[in-house]
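K.L.:
Could you look at this predicted model? Sequence included:
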Amino acid sequence: MKRKLLFSTLALLCFGGNALAGGPSADGNYHALYQAAPGAGGQIAQVGCTDDVGCGCETPCDCDAGVCEPDCGADMIEYCDSGCDGGCDAGCGCGGGLGLFDKLGQCDLGEPFALFGQCGNLSAGGWVQMGYHTDALPLFNSRPDEFQLHQAWLWAEKAIDTSCGFDIGGRIDYIYGTDSQDTQAFGIANNHWDNDWDNGPDYGHAMPQLYLEAGYGDLSVKVGHFYTIIGWEVVTAPDNFFYSHAYTMYNSEPFTHTGALATLAVSEDVEVYGGYTLGWDSGFEDNGDSFLGGVSLALNEDISLIYATVAGRFADKGGNTEKGYMHSIVADVALTDQLQYIFQSDFLDTEDQNNRLARNTFGINQYLIYTLTDCLAAGARFEWYNVEGSVLNQTAGNESDIYALTMGVNYKPHANVIVRPEIRFDWDDDQIAGLDEGEEQTTFGIDTIFLF
């Protein structure tokens, strides 16, 4: 497995030295375009049409003449917001030069609706996610041919403000739906915290975050139950581009931790993380002793790197101990003003209480996301997932490879609504993933998220 660890590092270094650049700043969040729940944990760089990318200045439209004529004396923001009524095809507004949205209509998100809203540093909100998929994927989407409620989510937060010195805040999250049982504190077998808040075999409740946060200057510390910093995909639906999830995220990464995590902003371009947690996916009972930490680097305005790791004792479940090391490396690159590339490599190596192999997995996920307008983006994800002795492949010494290609669209007809159709292809020669169709499977899925 050392070769996989070496390959992960070399691949990232080679990519980082050869990536194209020239897009907007990578320190934002892609789903800020969707006004998703603040602090939900996404690590997606903002792409698309913003005030600082020269939108509309290159080729504003002379719609009376039926052509687009360059005129940088025009108001950039006016063209960016309103587009052209006459249907010019080249470079109108935010349409990326495809002429598509002159035919489909202008992108008008309207005013976002907030059920609770914000008052100073206090805010609350939520969303409802409902979806349908044709085949079972043992990665959250495990109920095929059923229209289901995945997430009915409520959150409340007091954000800290350290501009004037010391401040205290915190956050609480609650979820009901078919995704809840996958985000409960299932790391211990005694049904502590929210692990027995079930409603039948598939639906249930969970409280995946409940923490206090204190900060002073550039330093902040979370104490309580909170989401992991590992990986790029997250549990919260509005912070993911795709409806379905990666094998790596579901099988090789923790979802939640209980403990303390400090964040220090060393500079505008560097943040470091470090803390102690009670293992993986545990509530407020001792389930392990592990270090959680990492570093986030903004190499320039177009490229950011995140390294996050967990090391130590991950779980004591049913008398079985799991201990070891895992890391996730994420490179987030704005290739152009509208095209975003994400490279993620995960490595996990653990042993049981008898120092025998428990899990050894290695995965590479690559994402391409192209933002046409604030209303529409298209994306693709390709994953290679290698397993030995994991929850999927229990035979030590036997390695298996799973591949998955997902292509989808994010369409936003309103500031509070996201529709995510996708088609997914899975290849599993050893049939260890639990696909409905055995070795190969094609799955169509679509979900809708209503934010409030």
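P.N.:
Done, it's in.

K.L.:
going forward, measure contacts and count neighbours with C-alpha atoms only.
P.N.:
Noted.

K.L.:
could you pull out the strands for the stretch 1-150 of the chain?
P.N.:
For the stretch 1-150 of the chain, applying DSSP state E, counting those that start in this stretch gives strands covering 61-62, 67-68, 117-119, 122-133, 148-158.

K.L.:
and the angle from the last one to strand 122-133?
P.N.:
Spelled out, that is strand 148-158. Computed with axes from the mean of the first three to the mean of the last three Cα atoms, to 10 degrees, the direction of strand 148-158 lies at 170 degrees from that of strand 122-133.

K.L.:
Would you indicate which residues of the helix or strand harbouring G169 are buried?
P.N.:
Of the helices and strands defined by DSSP states H and E, G169 is found in strand 166-177. If you call a residue buried by 16 or more other Cα atoms under 10 Å, then strand 166-177 has these buried ones: 167-177.

K.L.:
Comparison target below:
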Amino acid sequence: MSKYRCVFMSCVAASFLGSSVGVWAQGAEEEAWGDGALARSMFGDDFEQSSGVRIKGVAQIGWSHNDASDAGWSPNDGHTNYPVVGANDEGFQLNGIQLTAEKSLKSNILPRITPLPGPKPEEFSWGFTAELIYGRNGLMAGMYGFDQQWAINRPGNDDSVKAATSHQNYLAAPQAYLQFYMPVLDGLAVTVGRFGSGVGYEIPPATRPSPNFFYTHTYALVSQPDQVAGVLVSTNVFRNNYGLLAAELGVVNGRQNWQDNNAQKSALGALRWRSPDMRTWVDYSFMSGDEQNDLDHDIQMPVSRILSDTGLRRDHHSLLVRHHFDERWMLAVEGLSGKQRGNADHSIDLITGQPFSGAHYRGANATLRYKSSKLVEYGVRVERFEDPDGFALLPTTTVAGSYNAVTVGANLNLHPHLVVRPEIRYDWQSDNDGVRAYGAGRAEHQTTFSIDALIYF
């Protein structure tokens, strides 16, 4: 079957599945989201109002299958959907059970998200967020020098092969930070602690709302910085008839790094523009800093795969444009590029064992979403990610070349406590010189059938 026919059939199947279940879903009574229901039942309905603290949870379980594993390895081996991420394993999996405690800022700017319209609050405000997750997703959420070293995460933090074959679950604390709002300039906020970088379009947590419409994620997410530890300053630049513009700048330890593996910090920043009606968003975000392992520090694989006695900077840039045409249609388009400096005389690639002279990558992805009702929404995503040096997609693959993907799916909001997301995804390689990345290195393309459930409590 040609790849084009396979994509077409995938689209038809996902659309049919979404429509069939959606008929029942549209009859459900619309209610408020179920986030925080467990805490309200334990502490009372007035706990959140009196304390300002909200406690909420989400459990994510899924099932997945691809047509490439049979040619290469057993689905029981774990991570058999790689280099596709999100639904890492075939069969049933506990992606995660996540608990969050948060106190929101009273602010006209949401750090790492958006400036807000309306009057500037004139009072100081503070808030916090603390998260804990257990499941397969905890592997990617672990941070070096912190939860990655916890005893409960052994042997996976030392033996990745054994952890994959045993489908080991991990415990991590993805975010733990304080935030402060100050009524200076046109509104300024400071974030301190461990937090998501805010670089790029997709974000790892299965929160609601979020840009993560699909169960599986883009290759872009693998390449972009996830969590960081440090300080971020966010401020409004202007809010007028030309729109809203916020600027952000921070200093952090590095990617997934609580205890720095070299002597230099990294810079993190963004410019976020919104149209006056908030229907069009334009975000430029970046992270830049040395990411090599110094000779006298612990090796932090796979985030830092270069060993060197000199500083080697890694840059990542993302430009995102998102537009809501009306209440039903939304389009988001992201372009990204990255570069890791190298020095063949003073650095070694710990994967290949060869001198490292540098690497670069770039990609583009677009997501079109259509909301057919208050309870059913459809989506199509296309992506091309070029990794000619086989550098950017570690740990999912080190095969050089270009990765292409088409994903179709639906969000079925069956109940305030339940969202079901079926999807069908087709991936194929190009510019790979015959080296195969799917099915344990035996296939150049892969069709993945996945469905997950997000249970909010």
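P.N.:
In hand now; what should we look at? Bear in mind that the values here come from a model prediction, so they are computed numbers and not experimental data.

K.L.:
Adding distance to Y367 of the first structure, write the buried residues of strand 166-177 of the first structure out as CSV.
P.N.:
As requested, the buried residues of strand 166-177 of the first structure are arranged in CSV below (distance: Cα to Cα, whole Å):
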residue, distance to Y367 of the first structure
D167, 37
I168, 37
G169, 34
G170, 32
R171, 30
I172, 30
D173, 28
Y174, 29
I175, 27
Y176, 29
G177, 27
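
K.L.:
In contact with the aligned partner of K103 of the second structure in the first structure, which residues?
P.N.:
Pairing criterion TM-score structural alignment: the partner of K103 of the second structure within the first structure is identified as K158. With contact taken as Cα atoms under 8 Å, 6 or more residues apart in numbering, K158 of the first structure is in contact with 121-123, 169-171.

K.L.:
Could you export those residues to JSON lines, including columns for distance to L451 of the first structure?
P.N.:
What follows is the contacts of K158 of the first structure, written out as JSON lines (distance: Cα to Cα, whole Å):
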{"residue": "N121", "distance to L451 of the first structure": "20"}
{"residue": "L122", "distance to L451 of the first structure": "18"}
{"residue": "S123", "distance to L451 of the first structure": "14"}
{"residue": "G169", "distance to L451 of the first structure": "23"}
{"residue": "G170", "distance to L451 of the first structure": "21"}
{"residue": "R171", "distance to L451 of the first structure": "18"}
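
K.L.:
quick one: the match of K103 of the second structure from V128 of the first structure, how far?
P.N.:
Using Cα to Cα, to the nearest Å, K158 of the first structure is found at 22 Å from V128 of the first structure.

K.L.:
what does D145 of the first structure give?
P.N.:
With the distance defined as Cα to Cα, D145 of the first structure ends up 19 Å from V128 of the first structure.

K.L.:
Which one's more surrounded, those two?
P.N.:
In terms of neighbours (other Cα atoms under 10 Å), V128 is the more surrounded of D145 of the first structure and V128; the figures are 21 against 12.

K.L.:
Quick one: map the more buried one onto the second structure.
P.N.:
Counting by TM-score structural alignment, V128 of the first structure lines up with A59 in the second structure.

K.L.:
Then V266 of the first structure?
P.N.:
Structural alignment places V266 of the first structure opposite V237 in the second structure (criterion: TM-score structural alignment).

K.L.:
Return the residues in contact with its match.
P.N.:
For V237 of the second structure, counting by Cα under 8 Å, 6+ apart, the contacting residues are 186, 244-247.

K.L.:
quick one, helices of the first structure?
P.N.:
Per DSSP state H, the first structure carries helices over the ranges 2-18, 76-82, 100-104, 247-252.

K.L.:
The alignment partner in the second structure of G438 of the first structure: neighbouring residues, count only.
P.N.:
Taking TM-score structural alignment, G438 of the first structure has A443 as its aligned residue in the second structure. Summarising burial for A443 of the second structure: neighbours were counted as other Cα under 10 Å, giving 19.

K.L.:
next one: the one 10 residues further on
P.N.:
For A453 of the second structure, the count of nearby residues is 20 (other Cα under 10 Å).

K.L.:
Aligned against the first structure, show me the partner of it.
P.N.:
Aligned counterpart of A453 of the second structure in the first structure: T448 (TM-score structural alignment).
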